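[1] mind looking at a prediction? Sequence and model below.
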Amino acid sequence: MDEALLRSLTPSVLGILVRRGADFAAAEDAVQDALVEAVRVWPAEAPRDAKGWLVTVAWRKFLDASRADTARRRREDLVDEEPAPGPVTGVDDTLRIYFLCAHPSLTPSSAVALTLRAVGGLTTRQIAQAYLVPEATMAQRISRAKRTVSDVRFDRPGDVATVLRVLYLVFNEGYSGDIDLAAEAIRLTRQLAAAFDHPEVAGLLALMLLHHARRASRTAPDGSLVPLAEQDRGRWDRTLIAEGIDILQAALARDRLGEFQAQAAVAALHADAQTAAETDWVQIVEWYDELLRLTDSPVVRLNRAVAVGEADGPRAGLAALAPLDAALPRHTAAEAYLHERDGDLPTAARLYADAARKAANLAERDYLTRQAARLNTRLGGSGG
């Protein structure tokens, strides 16, 4: 059975049920029931029209649930009989479902969970395992999200920027449990790009591909973090890099620059360098300047300061870092790196140790601790 096909059809089947009159929560439950039925039936007898089969079964599930629930009898007025089986309408509701699941009224965590369930076709158990929370907790989160959006009317276009932020949140969760969320985010973004011709959608897809291309080289065999400059570039996926750059170039040619296109341009410059020493840091600083004009984000300013340190020297980088809030994530680590490059090893060692205590995850903490130990060993060996 083609599980990927099943999951790719989920948003359009859900959209058809909603357009026929089902509320979102009931429709989503019915689609999940239809997916379970497909897993049971299709291995023995695969349908000729997979989407039509799912729509028919999901609609029956919806009607059965409606008729069984006296509180929902008003839905009986929507239909007197089940639509005849056969080819479904060619209208693609995928985009509508993306916008609904990323509705501004939802918290980011709820939007991510609902997107993975309603658009991605994942089960509640799979999503819970991916986020390392109990299944009951995730079920409550998804249930609240569905209730929140059940009465949302789509009389005006949704916000694509919100959809892209949700997909990027999914991508950055990476891998845990039996669901590879980075790969899932790429799949969903490809699907969105096919339904919605927008340069920022293409920019996000390019950014994901370029980051994902380096995945195999990001950790050592023992699980420790390998920073970009030290990664084995021979392990980078050049096919993904070429695809990401092609998508990015086509998006940039439309002259509607957005933040994901600018981020992808930075990633492309890193991917294009055969060695760390060949990185075009001057261009990277220019792209960070573009990002600042688009977002004025403190995180972008921090990344720009590090890039300035590479392009113009560590003291220039420290000067760019100085006005920023020291509480910013990775600020102390960036400061440590720039001080080390400037030759101030005692300060760098102290800052690496401080950064390790502030690290957001174990791999990052271990890496920074090793940097502090390395410099302290050098200082001890030199009598410093």
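    Thanks, I have the structure now.
[2] for the rest of this, base every contact and every neighbour count on C-alpha atoms.
    Will do.
[3] now for the helix or strand containing Ile127, which elements pack on it?
    Applying DSSP states H and E as the criterion places Ile127 in helix 124-130. On a contact count with 3 or more Cα pairs under 8 Å, 6 or more residues apart in numbering; DSSP states H and E, helix 124-130 meets helix 135-149, strand 175-176, strand 179-180.
[4] can you give me the buried ones in the first one?
    Think helix 135-149. Glu135, Met138, Ala139, Arg141, Ile142, Arg144, Ala145, Lys146, Val149 (16 or more other Cα atoms under 10 Å).
[5] returning to that earlier point: now find how far off-centre the helix holding Ile127 is within its chain.
    Its chain's C-alpha centre and that of helix 124-130 lie 16 Å apart, by Cα atoms, centre = their mean, to the nearest Å.
[6] same question for stretch 68-84.
    38 Å.
[7] what about it, start to end distance?
    End-to-end span of stretch 68-84 (Cα to Cα, to the nearest Å): 22 Å.
[8] ok, now how distant is Thr330 from Val306?
    If you look again at residue 330, you'll see it is Arg, not Thr. 11 Å.
[9] ok, structure two:
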Amino acid sequence: MNPPIIPEVIGILVRRGADFSSAEDAVQEALIELLGASSPPRDPKAWLVTVAWRRFLDATRSEAARRDREVRVATEPERGPAPDTDDSLWLYFLCAHPALSPSAAVALTLRAVGGLTTQQIADAYMVPVSTMAQRISRAKRVIAQESVGQPGDLAIVLRVLYLVFNAGYSQSVDLAAEAIRITRQLAALVDEPEVHGLLALMMLHHARRAARHEPDGSLIPLAQQDRTRWDTTEIASGIEILQATLARDRLGEYQAQAAIAALHADARDVAETDWPQIVEWYDELLGFTDTPVVRLNRAVAVGESDGPHAGLAALSGVGEDTPRHAAVRAYLYEKAGDTGPAIRLYVEAADAATSVAERRHLTKQAARLRGR
């Protein structure tokens, strides 16, 4: 099913008068019924609108409320063509309501707009399903209690889009492509450099998608990727957007990240990578978001620019509980020729890996060093 259909149907129900939480629940029930149908309807969107609206009416038994809503939609053909609208961007703003925390906003967006199950979202956040179900339910209650006319601000929407894009790499639904589509819509409507910076960042990362995994699903590190498989057209478009944005001299977090991605994408091979300039861009990025993950990635860049011992020194200031800390230390120790600690750390990193692909890759690295 085309991913935008779900937010379109939710948007239609909300515009008819359903509250967001009830509309989302009704659409989920309709999707379950659709999956169990013996044959697919000719117009899935119109079918979902009809069935979801009925489920909503069934759930709101008040005679007065039901009569009011039925009168409001009485002139609409029950199984006629559904309105040709795409409410995805509007729903992103709605899910990024200022009353919600960023994590709750992302979880709600993944469920309502991305179409992921609660189980998939829980796996992405590494929390029990019951915990995630409660988080999503609380978020929907907040949205129901607040004014629908008060959507989230642009910074929250950009953060949600960024996190949804990152989640797209590990899910069965192509959320990365959908996040790019929504961000492109936003860039056409909002004259804000960070929106264009985020779009460029997504495009530059997405251009490498075909080269990121082995046939068995194992991760392929950036340095070992077959760059002939990168989408050079998408890279050129991303760099063009980034250059035009940087020229406006209103630097932000996403533009700095996009500049780092562009330096990687612009190198014909790993030996040509401009690591000193990448370190400089990480220093710029730290001015906007001084997080352990940024410092971890900066330590890798320092290790490539100034040698593994300099990289390990930069890593010493990063907490060991930071994701991928052991994997980065293993790589830097290996680069320094210290094989023993590298093997131990690769094994430690594999044990802590949150995905099968990552665990398989790290285990292979440990086995490769043992084979020496």
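    Structure's in. What do you need? The structure displayed is predicted, hence computed values, not measured ones.
[10] any idea what the TM-score comes out to?
    Once the chains are laid over each other, their TM-score by TM-score structural alignment, normalised by the length of structure 2 reads 0.78; 359 aligned residues with a Cα RMSD of 4.0 Å.
[11] that older thread, any chance of the buried residues of helix 135-149 of structure 1 in a markdown table with distance to Leu17 of structure 1 as columns?
    Formatted as a markdown table, the buried residues of helix 135-149 of structure 1 follow (distance: Cα to Cα, whole Å):
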| residue | distance to Leu17 of structure 1 |
| --- | --- |
| Glu135 | 26 |
| Met138 | 24 |
| Ala139 | 22 |
| Arg141 | 22 |
| Ile142 | 19 |
| Arg144 | 20 |
| Ala145 | 18 |
| Lys146 | 15 |
| Val149 | 15 |
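[12] most widely separated two among these?
    Distance extremes for the buried residues of helix 135-149 of structure 1: the farthest pair is Glu135 and Val149 at 21.3 Å, using Cα to Cα.
[13] state the distance from Arg156 of structure 1 to Leu78 of structure 1.
    Arg156 of structure 1 is 23 Å from Leu78 of structure 1, by Cα to Cα.
[14] those two: who's more crowded?
    Shown here are Arg156 of structure 1 and Leu78; by other Cα atoms under 10 Å, Leu78 has more neighbours (11 against 6).
[15] give me the nearest residue to that one, chain neighbours excluded.
    Nearest non-adjacent residue to Leu78 of structure 1, counting by Cα to Cα, 6 or more residues apart in numbering: Gly21, 6.5 Å away.
[16] same question for stretch 333-341 of structure 1: list its buried residues.
    Ala333, Ala334, Glu335, Ala336, Tyr337, Leu338, His339, Glu340, Arg341.
[17] contact partners for the spatially closest residue to Arg159 of structure 2 that is not a sequence neighbour?
    Once flanking residues are discounted, Arg159 of structure 2 sits nearest to Pro102: 7.7 Å by Cα to Cα, 6+ apart. Counting by Cα atoms under 8 Å, 6 or more residues apart in numbering, Pro102 of structure 2 touches Ala96, Ile156, Arg159, Val160.
[18] a markdown table for those residues, including neighbour count and distance to Asp283 of structure 2?
    Formatted as a markdown table, those follow (neighbours: other Cα atoms under 10 Å; distance: Cα to Cα, whole Å):
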| residue | neighbour count | distance to Asp283 of structure 2 |
| --- | --- | --- |
| Ala96 | 31 | 29 |
| Ile156 | 21 | 24 |
| Arg159 | 18 | 21 |
| Val160 | 26 | 24 |
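[19] and these, which two are furthest apart?
    Ala96 and Arg159 (9.1 Å).
[20] right, and the helices and strands packed on helix 124-130 of structure 1 - which one's nearest Pro323 of structure 1?
    strand 175-176 (35.2 Å).
[21] mean deviation, the closest one versus structure 2?
    On superposition with structure 2, the mean distance recorded for strand 175-176 of structure 1 (mean Cα distance after the TM-score superposition for structure 1) is 5.7 Å.
[22] same check, this time on stretch 202-210 of structure 1
    Mean for stretch 202-210 of structure 1 is 1.7 Å (mean Cα distance after the TM-score superposition for structure 1).
[23] closest one of the buried residues of helix 135-149 of structure 1 to Leu54 of structure 1?
    Lys146 (20.7 Å).
[24] nearest residue to the residue opposite that closest one in structure 2 once aligned in space, please, no chain neighbours.
    Counting by TM-score structural alignment, Lys146 of structure 1 corresponds to Lys140 in structure 2. Closest residue in space to Lys140 of structure 2, ignoring its immediate chain neighbours: Ser21 at 5.0 Å, by Cα to Cα, 6+ apart.
[25] what's near enough to touch the one you found?
    Lys140, Arg141, Ile143, Ala144.
[26] what's the burial count for the last one?
    Yep, that's Ala144 of structure 2 we're talking about. 15.
[27] the residue lying closest to Gly177 of structure 1 once chain neighbours are set aside: neighbour count?
    Distances taken as Cα to Cα, 6+ apart place Ala130 nearest to Gly177 of structure 1, at 5.0 Å, with adjacent residues excluded. Ala130 of structure 1 has 18 neighbouring residues, counting by other Cα under 10 Å.
[28] gap between Ala130 of structure 1 and Thr279 of structure 1?
    35 Å.
[29] can you tell me what Asn297 of structure 2 aligns to in structure 1?
    So, by TM-score structural alignment, Asn297 of structure 2 is matched to Asn303.
[30] repeat for His309 of structure 2
    Aligned by TM-score structural alignment, His309 of structure 2 pairs with Arg315 of structure 1.
[31] distance between whatever helix or strand its match lives in and the chain's centre?
    Under the criterion of DSSP H and E, Arg315 of structure 1 resides in helix 314-321. A distance of 31 Å separates the centroid of the chain from that of helix 314-321 of structure 1, by Cα atoms, centre = their mean.
[32] for that helix, buried residues please.
    So, applying 16+ other Cα under 10 Å, buried residues of helix 314-321 of structure 1: Pro314, Arg315, Ala316, Gly317, Leu318, Ala320, Leu321.
[33] got a list of what the nearest residue to the third one once chain neighbours are set aside touches?
    Leaving aside its chain neighbours, Ala316 of structure 1 sits nearest to Gly309 (5.7 Å; criterion: Cα to Cα, 6+ apart). For Gly309 of structure 1, the residues meeting the contact criterion (Cα under 8 Å, 6+ apart) are Arg315, Ala316, Gly317, Leu318, Leu338.
[34] need the max-distance pair from the residues you listed.
    Using Cα to Cα, these reach their maximum pairwise distance at Ala316 and Leu338, which is 9.4 Å.
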